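Asks: What follows is a predicted protein model with its sequence.
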Amino acid sequence: MTSQMLCKARKYEEIAEKVIKKEERPAFHFSPRTGWMNDPNGFSYYKGKYHMFYQYYPYDTRWNSMHWGHAVSDDLLHWEYVPAALAPDENYDKEGCFSGSAIALPDGRQLLIYTGVARKAQEDGTDCEIQTQCIAVGDGTNYEKYENNPVLDEKHIPEGSSKVDFRDPKVWKKEDGSFACVVGNRPADGSGQILLYSSLDGFKWEFVSVLAENRNRFGKMWECPDFFELDGKYILLVSPQYMQGKGLEYHNGNGTVCFVGDLDKSTNTFKEESNHAIDYGIDFYAPQTVIAPDGRRIMIGWMQNWDTVGLYSPEKKWFGQMSLPREISVKNGRLYQWPIRELEELREEKVVYHDVTVEGTMKLEGIKGRKIDLELELSAGEDSYKKFMLQFAQNEEHYTSVCFWPQESLLEIDRKFSGASKDTVHERKCQVNSYNGKLEMRVILDQYSVEVFVNHGEQVLSATLYTDPAAEGITFLTEGKVKMNVIKYDLQE
């Protein structure tokens, strides 16, 4: 039975959606039906459709009492909104339905597992928010919360672990038909840890092990874990809070880490071999993956930064967008990411330049736009060059840039002149693999974002943009001579 609170949200979003014009949204990046959106939730494939649930507050463009929004898609680029799936309408989740995931049950229903937040009185007379894991089951449109919620609470966590920071379950089906999930948590030392649970039916869950421990290396609480096997390795994705940078890695404060390693099946513990940032840009958090029907593992993340969420435009009726869905693979101990191949079906109006020599400042006829797929290959001319800069989303006043210094193999994304409402951290640098000035970049521009895929997806830099979508200029600037190949496609909606 649909609660009064959920009915209210569904009626509101249906009306509020109508005042948002299509051209005011991203063309092929997912945005909320109305109001506020953060983490992707329940990213899944069910009944022939991709499903995107998301952290959602329909009534304002600021974070507030978390609901679950819901949309479906055939191609991960064009989405159809369906009614909100969850509202914080029970005692165990009245402070919010926080992040979680989704899986199909053997009987054909879809199970949602999420974090319920409720304020409870403590033995010392104080009260605090307690987080538990809860489930709801439905048909792809309507979901009913389980009568025995919560299914995981403080009785299911290791002694001394936090019942306040215990959230974001990611579920999957094992080869034997049973279920497993990982949940983020904090042990007694205040660091982060990932807990592993198992279930025969998806309803009754048992603690298995502490899968991975932070030991105060990467921030504090590890949010939004995902754990899976890919290309012969086990991958753990986490989003740490309060993370300090290390060299040019991990400078987003609330950022992302990919751990590559193996699983000790005798102890159900993850054996880490390497780690790196998932995204080297400004805006990327809480990624979640799904297995497509053809076997690809596809990842999507919230294309935003908790430190810069105040830069939104108050007149807009929506806030928050997802990254491009990315096909992921593992090569040489790294996570490679590449735009889903479905994006290539949106290409039109191809423009090609071969062996262009850029010296100083140059524009190329036909190379402009805000909904484009731009491929660049750089190399040194007769002599090495000192700097290459690509400026885009450009008009007389604003632009965003990607800058490459070949001698240091440094790449920087910079949006400080993009027209944001206030000055803050708008730059990120990363080390890239380059030899003799050679670098390959694929730059995807949408109305309000840019994603730069470096060296066939070895690294990605993502950022939201605050420039008028009519700013379509693109300029190339160099110190020294650069040889350049360019392919540009417009991307249709």
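Replies: Structure received.
Asks: all contacts plus neighbour counts: C-alpha atoms, from now on.
Replies: OK.
Asks: ok, for the residue positioned nearest the centre of the chain, nearest residue in space, not its chain neighbours?
Replies: Centroid-nearest residue in the chain: Gly301, 1.0 Å away (criterion: CA atoms, centre = their mean). Excluding the flanking residues, the one nearest Gly301 by CA to CA, 6 or more residues apart in numbering is Pro287, at 3.9 Å.
Asks: How much space separates the closest residue to Asp423 other than its chain neighbours from Tyr399?
Replies: Ranked by CA to CA, 6+ apart and with sequence neighbours excluded, the top spatial neighbour of Asp423 is Lys416, at 7.1 Å. The gap separating Lys416 from Tyr399 is 8 Å, by CA to CA, to the nearest Å.
Asks: again, but for Gly369
Replies: As judged by CA to CA, Gly369 and Tyr399 stand 12 Å apart.
Asks: which neighbours do those two share?
Replies: Residues touching both Gly369 and Tyr399 by CA atoms under 8 Å, 6 or more residues apart in numbering: Ala393.
Asks: quick revisit: contacts for the helix or strand the residue nearest to the centre of the chain falls within?
Replies: Following DSSP states H and E, the helix or strand that holds Gly301 is strand 297-302. For strand 297-302, contacts defined as CA under 8 Å, 6+ apart pick out 38-40, 283-292, 320-329, 340.
Asks: ok, now stretch 443-451?
Replies: Contact with stretch 443-451 is made by 25-29, 369-375, 452-453, 460-467, 469, as judged by CA under 8 Å, 6+ apart.
Asks: cool, stretch 195-203 as well?
Replies: With contacts defined as CA under 8 Å, 6+ apart, stretch 195-203 is touched by 105, 111, 135, 151, 157, 177-185, 205-212.
Asks: Okay, buried residues for the helix or strand that contains Phe228 please.
Replies: Assigned by DSSP H and E, Phe228 belongs to strand 222-230. By 16 or more other CA atoms under 10 Å, the buried positions in strand 222-230 come out as 222-227.
Asks: Can you add distance to Glu348 and give these back as JSON lines?
Replies: Formatted as JSON lines, the buried residues of strand 222-230 follow (distance: CA to CA, whole Å):
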{"residue": "Trp222", "distance to Glu348": "41"}
{"residue": "Glu223", "distance to Glu348": "39"}
{"residue": "Cys224", "distance to Glu348": "37"}
{"residue": "Pro225", "distance to Glu348": "37"}
{"residue": "Asp226", "distance to Glu348": "35"}
{"residue": "Phe227", "distance to Glu348": "37"}
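Asks: let's bring in a second one:
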Amino acid sequence: MTEREQELMKQATLEVEKHQSSVQADKYRLDFHIMPPVGLLNDPNGFIDWNGTYHLFYQWNPFKTAHGAKFWGHYSSKDLVTWQSENTALAPSEWFEKNGCYSGSAIDHDGKLKLFYTGNVKDEQGNRETYQCLAESEDGITFTKKGVVLTLPKGYTAHFRDPKVWKHNDSWYMIIGAQSEQQEGKAVLFQSENLVDWQYRGAITGSHSDQLDEFGYMWECPDLFHLNGQDILIVSPQGLEPTGTYYQNTYQSGYFIGELDYETATYRHGSFTELDRGFEFYAPQTMVDRYGRRLLFAWMGVPEQYEDEHPTIDHHWIHAMTIPRELKLVGSKLYQKPVEELTNLRSEGVSYDRVTISEQGQTLAGIEGGAIELIIDDFAEHPNHFEINISETAKVVFDREQSLFTLERKKFTSDEVEVRQCALDELHSLRIYLDHSSIELFINDGEEVFTARIFPTGEQLLSFLSGQSVKCRIRKWDIHSIYK
């Protein structure tokens, strides 16, 4: 580790200590979501299950609640529910990364944990350079930088980043999120036999390709993996125009399902599907764990979307991760479910096995709290209309007549209401995680998912209303903190 890197890490530690009391005093700090100790958190990086420990790295600016020269922060866990904050993994100390250690991924090779990431460089005029870099560790805590392994190929702008690396048969592959010189978003494939020398295989899909028309000017954070006989490409395209209930955020995240031909480096795929229909979800990253599950973390935020309006800024921090989710391919759709281990965080519970929800609306004793899990299911009949009001700050609404599911919330700086919606014919179940200033909705066992930040001004209370009196089961648990 160079002196410059040691100095930057020291400065980051001092920044954590400087603002610790203010950060911890914030009523909007979360109990069971990963957050920055100070400053800004964004993309999940290097998510891996390595030597019996889960590692999650994250983009981190410790010095302000805005984007800048990113570090890699680091959490570890033995069980996905109790997390330990580790020393800073990467700091932007070298010439090839001086303006940020940008996003990337992790692999296990020859007993070492290897991180691939993008080094961001800008000159005094703001002109950008980009380098794909490698760092490695023998203990999973301290990393040695090996430098640049891939430079920018012809045909692309310096918006060329976020390497995801995996092994197929006897070769290593890397997918990069890119922008062509024609301002088109692309997913670009490389191949290597030794993780150092990388062969350009080409753009496997993207905007204005054989299978897509205009589809964004930049693709970020690609992740390509095999699941249930299909090759799935998750990507975060920038520049999609809103269409009906789709693409309502500043930038989107979603997936294609298809087949990658490794010999010809061609990817035949279907249409794009958004992963999450809520307000805050971006840059998801997946990996396979010790049990063979395909797990996902995502950033509970969106770049350039209300970021300067979050009230947590007053306490010197902003953003968090989603809860970890397991992906299942059901037919032609990815379902997301909270990982099973989250049930270990449950404490006191309240259950209403056959409660009648009336047209007048009602509250239920014990259905409240700052950090809770709520499951609503076992409907006696399919509800035509069902609402949950959350602290007069957010509302969940299902309307069967319109085949529409809606999440409403008040804007961060006013009482004006904004909505996100998806088509839904029937409501069978709702699983809701509320955590002081966040909500995650899993509808019909993860068929649809909504994620958002919400900032209630008072106690977090819930009330229920049905378009017709309907019987259902409602269960609620308080949720423990995930932090040691």
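Replies: Cool, got the structure. Since this is a predicted model, take the numbers as computed values, not measurements.
Asks: State the distance from the closest residue to Ala12 of the second structure other than its chain neighbours to Ser103 of the second structure.
Replies: The spatially closest residue to Ala12 of the second structure, leaving aside those adjacent along the chain, is Pro62, at 5.7 Å (CA to CA, 6+ apart). Distance of Pro62 of the second structure to Ser103 of the second structure, given as CA to CA: 16 Å.
Asks: ok, now how distant is Gly155 of the second structure from Glu181 of the second structure?
Replies: Gly155 of the second structure sits 6 Å away from Glu181 of the second structure, going by CA to CA.
Asks: These two - which one has more neighbours?
Replies: Per other CA atoms under 10 Å, whichever of Gly155 of the second structure and Glu181 has more neighbours is Glu181, with 13 against 9.
Asks: So what's the residue count around Ile107 of the second structure?
Replies: Residues near Ile107 of the second structure, counting by other CA under 10 Å, number 21.
Asks: To which residue of the first structure is it aligned?
Replies: In the first structure, the residue paired with Ile107 of the second structure according to TM-score structural alignment is Ile103.
Asks: Once you drop chain neighbours, what's closest to the equivalent of Thr269 of the first structure over in the second structure?
Replies: Using TM-score structural alignment, the partner of Thr269 of the first structure in the second structure is Thr266. Nearest residue to Thr266 of the second structure in three dimensions, chain neighbours excluded: Ile204, at 5.2 Å (CA to CA, 6+ apart).
Asks: Lys145 of the first structure now?
Replies: Nearest to Lys145 of the first structure is Ala136, by CA to CA, 6+ apart, at 4.0 Å.
Asks: The helix or strand where the one you found lies vs the second structure, average offset?
Replies: Per DSSP H and E: Ala136 of the first structure is located in strand 127-138. Once fitted to the second structure, strand 127-138 of the first structure is off its aligned match by 1.7 Å on average (mean CA distance after the TM-score superposition for the first structure).
Asks: what's in contact with that strand?
Replies: Contacts of strand 127-138 of the first structure (CA under 8 Å, 6+ apart): 92, 95, 109-122, 143-146, 149-154, 163-167, 169, 203.
Asks: Next: stretch 413-433 of the first structure.
Replies: The contact list for stretch 413-433 of the first structure (CA under 8 Å, 6+ apart) reads 248-249, 251, 280-282, 308, 311-313, 393, 397-403, 409-412, 439, 454-455, 459, 461, 465-467.
Asks: circling back: what does the residue nearest to Thr266 of the second structure align to in the first structure?
Replies: Matched to the first structure by TM-score structural alignment, Ile204 of the second structure sits across from Leu211.
Asks: can you pull the contacts of its match?
Replies: Leu211 of the first structure makes contacts with 193-196, 268-270, as judged by CA under 8 Å, 6+ apart.
Asks: Helix or strand: which one has it?
Replies: Using DSSP H and E, Leu211 of the first structure sits in strand 205-213.
Asks: next one: Glu5 of the second structure
Replies: Assigned by DSSP H and E, Glu5 of the second structure falls within helix 3-24.
Asks: what stretch of the first structure does the next helix-or-strand element following that helix fall on?
Replies: Using DSSP H and E, the helix or strand that directly follows helix 3-24 of the second structure along the chain is strand 39-50. Under TM-score structural alignment, strand 39-50 of the second structure corresponds to residues 35-46 of the first structure.
Asks: Check the secondary structure at Ile257 of the second structure for me.
Replies: Secondary structure, DSSP: H, G, I helix; E, B strand; the rest coil: Ile257 of the second structure is strand.
Asks: I figured it was touching Val235, is that so?
Replies: No: taking contacts as CA atoms under 8 Å, Ile257 of the second structure lies outside contact range of Val235: 11.5 Å.
Asks: who's more crowded, those two?
Replies: Each of Ile257 of the second structure and Val235 has its neighbours counted (other CA under 10 Å); Val235 has more, 27 against 24.
Asks: ok now do the more buried one, which residues does it touch?
Replies: 177, 219-223, 253-255, 283-284.
Asks: The residue nearest to Asp423 of the first structure pairs with which position in the second structure?
Replies: That one, Lys416 of the first structure, aligns with Lys410 by TM-score structural alignment.
Asks: Its match and His319 of the second structure: what is the separation?
Replies: To His319 of the second structure, Lys410 of the second structure is 18 Å away according to CA to CA.
Asks: Looking at the two, which one has more neighbours?
Replies: With neighbours defined as other CA under 10 Å, Lys410 of the second structure and His319 compare such that His319 has more, 25 against 18.
Asks: residues in contact with Ala393 of the first structure?
Replies: 369-370, 399-400, 418, 467, 469, 471-474.
Asks: Can you name the two of these that sit furthest apart?
Replies: Greatest spacing in the contacts of Ala393 of the first structure, by CA to CA: Gly369 and Ser418 (15.2 Å).
Asks: now the strand holding Phe228 of the first structure: which residue numbers in the second structure?
Replies: Using TM-score structural alignment, strand 222-230 of the first structure pairs with 219-227 in the second structure.
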